[in-house]
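S.K.: sequence below, structure please.
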Amino acid sequence: MTRQMHLTVQLISGYGLEPAAWRWPGIDPASFINADVFVKAAQTAERGRFDALFLADTPVLSTDVATAPPQQALEPIVTLTAVARETERIGLVATSSTTLNHPFTVARQFRALDLVSQGRAGWNAVTTSHPGALLNYGTGVPSRGERYERAHEFIAAVMALWGSWEDDALIMDKEAGRFADASRVTPVGLAGRHVASRGPLGLPPSEQGQPVVFQAGGGLNGLRLAGRFANAVYNNPFDIPSGVEHAAAVAQAASTYGRSPDHMTVFNGIITSVASTRKEALERREQLDALGDLETKVAYLGQQIGVPLSIEDIDKPVHQSLLENARANPADPRSPLALELAGEGLTVRRILAHGTMNYHPVALGTPDEVADILQRWHEAGVGKGFNINPDATDGLEHFVDEVIPILQERGLFRREYAGTTLRDHLGIPRQNGLPAGYGQHVGAAS
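M.R.: As a prediction, the model looks like this:
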């Protein structure tokens, strides 16, 4: 039987992934403050049977608002609560920092979202190192080790607070006058080096017990955090070998903490650009590029391959005299692709259209070609799924209406949801409280 993939969708600020997508025809430039845009996107993704809508978040104004809208301006929990009321099955995943918040606040917010959505919430637990975000909260920049030590304590405290109501604590017997079994609602009394909370919460478990924990940090620290607590991981490989390596590392990390790798879903970031022909998909991306800062992109492309390039070169191939000395930048995993495309004689504009500047690899072309790319990555073992980033908002509809049916026909994606909760979609067991075998204290990053 073919192993089916899982899909989440990420919509940056309501526009799509490309920085200049706010200028794309048909897109409301006020999308970043319009909750209805996110509701419509979630409904479209739900129609396509996606696992979840994912809202990333960094609480800082990091764009130049003279030329670009703020990123992630709407607070994710507020936005997803609005989405929850207008959807029925799709999961709702939001980022919240373990560096900038308090465990009780996060536990309460996500438990409330989980209840409002009938068990569809997920928490993407991240550490924060952005200096601007830290300044917004009046704190200094902690070391990487301190951030992750706090994250271990923080997530453990949140899970303990979620488990402060046992599954059968709520009674609500009106005739007997018994609302809950108070003996099954208990304080957690946790205190670590970085965080502490007495508890209990004032909210019982949801249909899935508690929200699914996602994790998006990299390196050994991120793997330890994921292996100990998470059921889903967001990964950002630029090629198949690195994706396969990371998926294997996540599985090993889960096993190290006595948890089943089968209960871990690795989502790999992919940008999609779908059109009726490959040429049209590339032209679509060229048009999106042209709405943004092309001069900076061209200069950076030159850095990727080690040759001087300027905006005047945009519609020319990289000159042969420059190619003779061109080298891929070893610090940038996108550089080999840039060098390969330059060697094929493509114009600078067309090289950029292939996504050599993008944070994620780009799946572009016809619906069949995009499906082929996803299938190739999936069957290579990069994990169980993809975090789809449409280039612009309308790209989600193209993907749902044109690519999803192909994946379904190939047996690679579900035709119907198997259940009602996010845990049902991911095929992971119900959980209420800390992972089995964790212990009764807030742990460190050991």
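S.K.: going forward, measure contacts and count neighbours with C-alpha atoms only.
M.R.: Will do.
S.K.: the helix or strand containing Ala41 packs against which elements?
M.R.: Using DSSP states H and E, Ala41 maps to helix 35-47. Counting contacts by 3 or more CA pairs under 8 Å, 6 or more residues apart in numbering; DSSP states H and E, helix 35-47 packs against strand 52-55, helix 76-84, helix 394-398.
S.K.: show me where the stretch 101-250 of the chain has strands.
M.R.: 121-126, 170-173, 178-180, 190-191, 196-197, 212-215, 232-235 (DSSP state E, counting those that start in this stretch).
S.K.: out of those, nearest to Leu17?
M.R.: strand 232-235 (16.0 Å; CA to CA).
S.K.: buried set for the closest one?
M.R.: Applying a neighbour-count criterion of 16 or more other CA atoms under 10 Å, the buried positions in strand 232-235 are 232-235.
S.K.: likewise stretch 198-208?
M.R.: Within stretch 198-208, the residues that count as buried by 16+ other CA under 10 Å are 199-201, 203-208.
S.K.: compare with the first, here's sequence two:
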Amino acid sequence: MGKNNMGQMHIIAQLSAGQGLEPGGWRWPGEDKAAFMNDDIFIKGAQLAEKGKLDGFFLVDVPAISADIATTPQGSSLDPIVLMALMAKATTHIGLISTMSTSIYEPYSIARTMRSLDLVSKGRMGWNVVTTGNPHALLNYFAGTPAHGEKHGRAQEVWEAVLRLWGSWPEGALKLDVASGHFADDKLIKPINFKGEYVSSKGPINLPPSPQGMPAVFTAGGGQYGYDFAATKADAMYGNPPTLEYAKAFWQQLSSSIRQAGRNPDEFTVFNGIGVSIASSEKEALERRIALDELGDPSSRQQYLSHMLSIPITGLDIDAPIPDRLLKLARPNRQDHRSQYAYDLAMKGFTIREVLAHGPINYHPVFLGTPESIADKLQQWFEAGTGKGFNIIGDTGLSSLADFVDQVVPILQKRGLLRTEYSGSTLREHLGLPYRNGFAEFEAKAPQATIK
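M.R.: Below is the predicted model of the structure:
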């Protein structure tokens, strides 16, 4: 592909539990087998993302042990808030995005923690707003799990209370006048007296705004609730579309919701999750992924592929294509939108092992091949209209992120698809967002909560 004429894409890198997309990535030669508890790995990851002039570095938070802890550390991680503080001091420009769940944390805890990090990083923080559906995580904090409606109702209230808290100390209230002894204008710093059905906070917050005002607000999720929440309450959204066509439809529907909320879709970015496996040829990339599958649990992946294709394939020769007698009965499972891709791969005659290696059962689609071909696919998605952004996840860990930054990023930069230098210093500036501090700018567009 040639030069781009559509502006530049936004890219965030992700390194959760110190590793990449594949459960067996921690066993890959050269990776730190204890990366999940090594803060230096995360600091180096953020520095790599900054080296590539990416927009941000993202850490998820799963505060519960995973069911497959016997074979993978993917559910084990250091508290991302601790890591964010360390990364903020070791970098100067890269945006830093962390999850803090509305189901677990109280508004003041989120507001104060995120504002502290935003000040420490000089305006580079992003808050990923999510609800927690993992019952094990919820039971680590509470005696029971909330009903579906309560979870969403609480999320709305926490979001609003956090933004009101951020706005309770407005720009200009901090004076720092040594001569007069005037530290701050207390007439401008006011309580919020927020009282909702699920959460309350008196306020005000005890810290001033950062150079970007408040952290950029991210969210993740699908369905109409996810669209509406993103359209009215977020600056950016994480997506996990399995195919290009799905990604285009996702962005079209979200754009419509954003317009209906009275906002401009051009000021919003969807970061589509993309796994990458980089090698000197597509054949070598596929072999790399096959080797990674062997380091994980291929039998469980084969079982799930059986579920996706609606046919029994466990026990079949994994190094042979699915027999025609079964393939004729195969149907994509409508309950899993990744199933169509798995079905298409099976119909092309790939062996079961090769089908799995292409990544149809991964949470994100996988781009495998040479640096040039991966750059081509990213450009294709970008120019097709999928929301302008990507959340890149390597297949193993730090080494695969380094491969992306060192081999794919220069190609994208040469094509004019990525910046070669930062033009701003805050995350909001990286994303093309204006300075913002508080709830006021959303008031005309968001449902009102109870303020007493």
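S.K.: hmm, back to that, nearest to Ala371 of structure 1 among the buried residues of stretch 198-208 of structure 1?
M.R.: Distances from Ala371 of structure 1 to the buried residues of stretch 198-208 of structure 1, taken by CA to CA, are shortest for Gln208, at 31.4 Å.
S.K.: quick one: map that closest one onto structure 2.
M.R.: With TM-score structural alignment as the criterion, the equivalent of Gln208 of structure 1 in structure 2 is Gln212.
S.K.: isn't that match up against Gly123?
M.R.: Yes - assessed by CA atoms under 8 Å, Gln212 of structure 2 is found in contact with Gly123 at 5.0 Å.
S.K.: which residues do the two both contact?
M.R.: Here Gln212 of structure 2 and Gly123 share the contacting residues 426-427, scored by CA atoms under 8 Å, 6 or more residues apart in numbering.
S.K.: map Asn193 of structure 2 onto structure 1.
M.R.: Looks like Asn193 of structure 2 aligns to Gly189 there (TM-score structural alignment).
S.K.: contacting residues for that match?
M.R.: Gly189 of structure 1 neighbours (CA under 8 Å, 6+ apart): 196-199.
S.K.: any idea how far it is from Pro435 of structure 1?
M.R.: 17 Å (CA to CA, to the nearest Å).
S.K.: what's the neighbour count on Leu329 of structure 2?
M.R.: Using other CA atoms under 10 Å, Leu329 of structure 2 has 11 neighbouring residues.
S.K.: so it sits against Ile313, correct?
M.R.: No - here Leu329 of structure 2 does not reach Ile313: they are 11.5 Å apart, not a contact under CA under 8 Å.
S.K.: biggest helix in structure 1, by residue count?
M.R.: In structure 1, with assignment by DSSP state H, the single longest helix is helix 144-162.
S.K.: now the helix or strand where Leu345 of structure 2 lies on structure 1. Mean distance?
M.R.: Assigned by DSSP H and E, Leu345 of structure 2 falls within helix 339-347. In the superposition against structure 1, helix 339-347 of structure 2 averages 2.1 Å from its aligned positions (mean CA distance after the TM-score superposition for structure 1).
S.K.: read off where the helix or strand that comes right after that helix ends up in structure 1.
M.R.: Downstream of helix 339-347 of structure 2, the first helix or strand assigned by DSSP H and E is helix 352-357. Using TM-score structural alignment, the residues of structure 1 aligned to helix 352-357 of structure 2 are 348-353.
S.K.: okay, buried residues for the matching stretch please.
M.R.: 348-353.
S.K.: mind listing residues that contact that stretch?
M.R.: By CA under 8 Å, 6+ apart, stretch 348-353 of structure 1 touches 282-283, 285-286, 289, 297-298, 301, 313-318, 338, 341-342.
S.K.: for ChimeraX, what selects the buried ones among those residues?
M.R.: Restricted to buried positions by 16+ other CA under 10 Å, the ChimeraX selection for these reads:
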select :282,283,285,286,289,297,298,301,313,314,317,318,338,341,342
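S.K.: among the contacts of stretch 348-353 of structure 1, which ones are in helices?
M.R.: Short answer: the contacts of stretch 348-353 of structure 1 in helices (DSSP H) are 282-283, 285-286, 289, 297-298, 301, 338, 341-342.
S.K.: cool, thanks, signing off.
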